[in-house]
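Colleague: no FASTA, just this:
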């Protein structure tokens, strides 16, 4: 073939990429030269011109106009069920902010063009990123399907040697990418096959999934390479939560490239009998060494824990989990000090019993909220360990995201995502604010809190009881989406554990369930009770600890219960709300009363609560008597119970007043 033929071979892939994809296929044909690859779900469709499509178009267009996000990762939602749209956009980790937005615009247009059947769920992959939307929850969840394999057309010079370099290269990159933060999980690098090609590889996860899920997603993708792309010079594995690609030429920006040293293959394997003999010897040696090391480490750890506890005076709960400090979550103290302008008062967002919260801006422009624990903070080592250990494992749209921590001498810092608005406490109870919080927003907040609690109780890898759910621990982002904050008092349960008991009672009077306050009985229903109080506060606009009705000092719960029984429930509803929302507000009061029932067994689970809120067709049972709250002489709120107290547990109580310690809100 002449020079013109060679030129044609060279420019054909480029011309192919410039050809817009057709709108007739439900699945993109993921060939090596195809620029677009997509999947339009057939699980449901939306009505053209309807509210779902309006929310979808508005949401996707916001990705291309957002100038505040520089990490190349977008995860937002728009609207309310059944027309709520959740969407994720992810740019290749080496792209600039401007290039990212330009590529996203092309990808979004191609996605909408090719998914012309109006599916409620779809995904588009390109050489520069991914766009995905769904009517289902997709944030913080590792998703394996749909999956696309894109093998290269040409074989490697020496497939066996190529594979011996490719797998370790990808393994090193996976380790680096998975340990990234909540804004970017990306790694790229190259290694050279002895006497052969140089392999350039790239791996990336959506940063909303945690380190373990990212590593799992990419590791599974590597396993798929052998089946789809074995012996090829290039290949791609595309998933909703992660993707990888490798080539023998540089396909990403050189600024992102890192050399990866892969040790050369060892000597030829010994004969089978000799190998078996050596293998048995090695196994015996390894077993002996491991046993000795385990014994040594166990003894040493016990001594260290004992000395630490003795020195610091820390009282650890039975079955409590020790914090495992992950290097990737550590921040340098000087970096945080610089970001907050040396913790200046101008950047101070609030303060509380555990210390103060400061607004900060990292060098890459990312806004953060820094919780600086006071040296005499009531939050001890156990609470600090709890908060880091728990939040490091949690990824959910309705939970405040922990970005990292810092330990230096007596300084203990927790670094969170920055949440633009104030806490729910300020919006719902503020003298000038609650009138601006319409019912649609309040209902959205109630639903978001419920989904966050469900994640803690059922959907996360560990079961967590928050123990201090209250309005001041619910933060609101720029779209008024709620985020549960402050896990310093949270309790970790085994995944199959449903209840426990503790002598140390922590929480806030008014929100604590009777069986927990009086007897230390702890379960997921403890949080459900607190959530029921929150519902009644949000609907009524009245705070549990400040509500006084009649000369008898009637509490919010007893007031709601009395009006329920007397069929005058409209008395409980905030007069600022319009009459058009009476059906939903009355239903929410009904759900709230079910949650605060005195009998633990009668209270619904968090899963049932979410179902009740999502569907009005779910029949609600008749609530029984709540655990009433009355005011004592000390000004704190106690719980009445028909049972006699069998013991007096020690109580650490957070006052039922606005506390800003975990409120990274804008001033």
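Modeller: Looks like it came in fine. If you're wondering where the values come from, they're calculated on a predicted model, not measured in any experiment.
Colleague: From here on, just use CA atoms for contacts and neighbour counts.
Modeller: Fine.
Colleague: quick one: what helix or strand has residue 124 in it?
Modeller: Counting by DSSP states H and E, the element that carries residue 124 is strand 122-126.
Colleague: In terms of secondary structure, what does that strand contact?
Modeller: Applying 3 or more CA pairs under 8 Å, 6 or more residues apart in numbering; DSSP states H and E, we find strand 122-126 packed against strand 37-40, helix 97-114, strand 129-134.
Colleague: Looking at those, spot the one closest to residue 59.
Modeller: Nearest to residue 59 among those is strand 129-134 (9.5 Å), distances taken as CA to CA.
Colleague: angle of that closest one against helix 97-114?
Modeller: Inter-element angle recorded for strand 129-134 and helix 97-114: 50 degrees (by axes from the mean of the first three to the mean of the last three CA atoms, to 10 degrees).
Colleague: Going along the chain from strand 129-134, find the next helix or strand for me.
Modeller: Downstream of strand 129-134, the first helix or strand assigned by DSSP H and E is strand 148-151.
Colleague: Would you mind giving the helices and strands packed on strand 122-126 as CSV with mean neighbour count and distance to residue 612 added?
Modeller: As requested, the helices and strands packed on strand 122-126 are arranged in CSV below (neighbours: other CA atoms under 10 Å; distance: least, CA to CA, whole Å):
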stretch, mean neighbour count, distance to residue 612
strand 37-40, 24, 30
helix 97-114, 19, 33
strand 129-134, 23, 22
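Colleague: For residue 155, which of those is the nearest?
Modeller: Among the helices and strands packed on strand 122-126, the nearest to residue 155 by CA to CA is strand 37-40 (22.7 Å).
Colleague: Against which helices or strands is the closest one packed?
Modeller: By 3+ CA pairs under 8 Å, 6+ apart, strand 37-40 packs against strand 122-126.
Colleague: Repeat the analysis, applying 10 Å as the threshold.
Modeller: helix 97-114, strand 122-126, strand 129-134, strand 148-151 (3 or more CA pairs under 10 Å, 6 or more residues apart in numbering; DSSP states H and E).
Colleague: Take this one as well and set it beside the first:
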């Protein structure tokens, strides 16, 4: 009973934090493909807008991963939305709604784009990308410009932590998501996360995370915090707890499996 109350209180606190932060939160990363232009007044642009508008109603059906398409054989666009592994329900939908709105503002002239927030990601393309990953256009986000005092200790522990998280994420029980922590010193704790989109099979998830981890090692240096975003996976580490303790594993058990097929849209949990 005590643990149940802890979960409810923690999730209420998380809800308040997210709802208050989404109003002013900047995207953690944005990618607009400059080689995939689209005329804002074209039929393709209309399809993109309609597809993005369909993501929020799909989320309200309790799906935490949404794969969708809109258009016809000659002009078609594919889209997806996914929330972080510990985010579900209304919290998930709020983030997807914000991301779907912002990506149209950030990438109005691109038919291939993706946006990442702390709690979700939304992307679309004319290429069918479901079950695939692309590491050619990743985004590295270093919000904390301060370096850790012992770079070697950070690097060694981070490598070990990310390897463990990757193994956990590709395990079917992990459902493509893992979060954990490890002690750097008596006073410093390293927190990490690894996640793949739910359409990736385990082997592809492993490859994507491996590429993201290697990118973090080469690009993040001794920074106290860093995120690497690829189209179908993300890794992150910080020296503060960015995922509320005790929520991650419990939320996955509460996710409602939902499959629904339409003529042009497919929603999955």
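Modeller: Good, I have the coordinates. Note that the structure is predicted; figures quoted are calculated from it, not measured.
Colleague: I'd like the helices and strands packed on strand 122-126 of structure 1 as TSV, with distance to residue 58 of structure 1 appended.
Modeller: Shown next, in TSV, are those (distance: least, CA to CA, whole Å):
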stretch	distance to residue 58 of structure 1
strand 37-40	19
helix 97-114	12
strand 129-134	12
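Colleague: okay, and the strand holding residue 124 of structure 1 goes to which residues in structure 2?
Modeller: Under TM-score structural alignment, strand 122-126 of structure 1 corresponds to residues 113-117 of structure 2.
Colleague: so which strand or helix has the nearest residue to residue 407 of structure 1 once chain neighbours are set aside?
Modeller: If the residues on either side of it in the chain are set aside, residue 407 of structure 1 comes closest to residue 413, at 6.6 Å by CA to CA, 6 or more residues apart in numbering. Element membership for residue 413 of structure 1, per DSSP H and E: strand 411-417.
Colleague: picking up where we left off before, could I get the helices and strands packed on strand 37-40 of structure 1 as a markdown table with distance to residue 222 of structure 1?
Modeller: Shown next, in a markdown table, are these (distance: least, CA to CA, whole Å):
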| stretch | distance to residue 222 of structure 1 |
| --- | --- |
| helix 97-114 | 26 |
| strand 122-126 | 18 |
| strand 129-134 | 19 |
| strand 148-151 | 11 |
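Colleague: who wins for proximity to residue 562 of structure 1 among those?
Modeller: strand 129-134 (42.5 Å).
Colleague: In contact with the aligned residue in structure 2 for residue 204 of structure 1, which residues?
Modeller: Aligning on TM-score structural alignment places residue 204 of structure 1 opposite residue 195 in structure 2. Contacts for residue 195 of structure 2 (CA atoms under 10 Å, 6 or more residues apart in numbering) come out as 83-85, 165-166, 168-170, 174-179, 205-206, 208-209, 229, 232-236.
Colleague: out of the helices and strands packed on strand 37-40 of structure 1, which comes closest to residue 276 of structure 1?
Modeller: strand 148-151 (37.1 Å).
Colleague: counterpart of the helix or strand just after that closest one in structure 2, which residues?
Modeller: Sequence order places helix 159-178 as the next helix or strand after strand 148-151 of structure 1, per DSSP H and E. Helix 159-178 of structure 1 lines up with residues 151-170 of structure 2 when matched by TM-score structural alignment.
Colleague: mean offset of the matching stretch relative to structure 1 (after superposition)
Modeller: Once fitted to structure 1, stretch 151-170 of structure 2 is off its aligned match by 1.2 Å on average (mean CA distance after the TM-score superposition for structure 1).
Colleague: Off-centre distance for that stretch?
Modeller: For stretch 151-170 of structure 2, the separation from the chain centroid amounts to 19 Å (computed by CA atoms, centre = their mean, to the nearest Å).
Colleague: what comes up buried for it?
Modeller: 154-155, 157-158, 161-163, 165-170 (16 or more other CA atoms under 10 Å).
Colleague: Can I get those in JSON lines including distance to residue 125 of structure 2?
Modeller: Below are these laid out as JSON lines (distance: CA to CA, whole Å):
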{"residue": "154", "distance to residue 125 of structure 2": "37"}
{"residue": "155", "distance to residue 125 of structure 2": "35"}
{"residue": "157", "distance to residue 125 of structure 2": "37"}
{"residue": "158", "distance to residue 125 of structure 2": "33"}
{"residue": "161", "distance to residue 125 of structure 2": "33"}
{"residue": "162", "distance to residue 125 of structure 2": "29"}
{"residue": "163", "distance to residue 125 of structure 2": "31"}
{"residue": "165", "distance to residue 125 of structure 2": "29"}
{"residue": "166", "distance to residue 125 of structure 2": "27"}
{"residue": "167", "distance to residue 125 of structure 2": "29"}
{"residue": "168", "distance to residue 125 of structure 2": "29"}
{"residue": "169", "distance to residue 125 of structure 2": "26"}
{"residue": "170", "distance to residue 125 of structure 2": "25"}
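Colleague: of all the residues you listed, which comes closest to residue 75 of structure 2?
Modeller: Relative to residue 75 of structure 2, the closest of the buried residues of stretch 151-170 of structure 2 is residue 170; by CA to CA it sits at 34.3 Å.
Colleague: From residue 99 of structure 2, how far out is that closest one?
Modeller: From residue 170 of structure 2 across to residue 99 of structure 2, the span is 26 Å (CA to CA, to the nearest Å).
Colleague: Of the contacts of residue 195 of structure 2, which belong to helices?
Modeller: Judged by DSSP state H, the contacts of residue 195 of structure 2 include 165, 166, 168, 169, 170, 205, 206, 208, 209 as members of helices.
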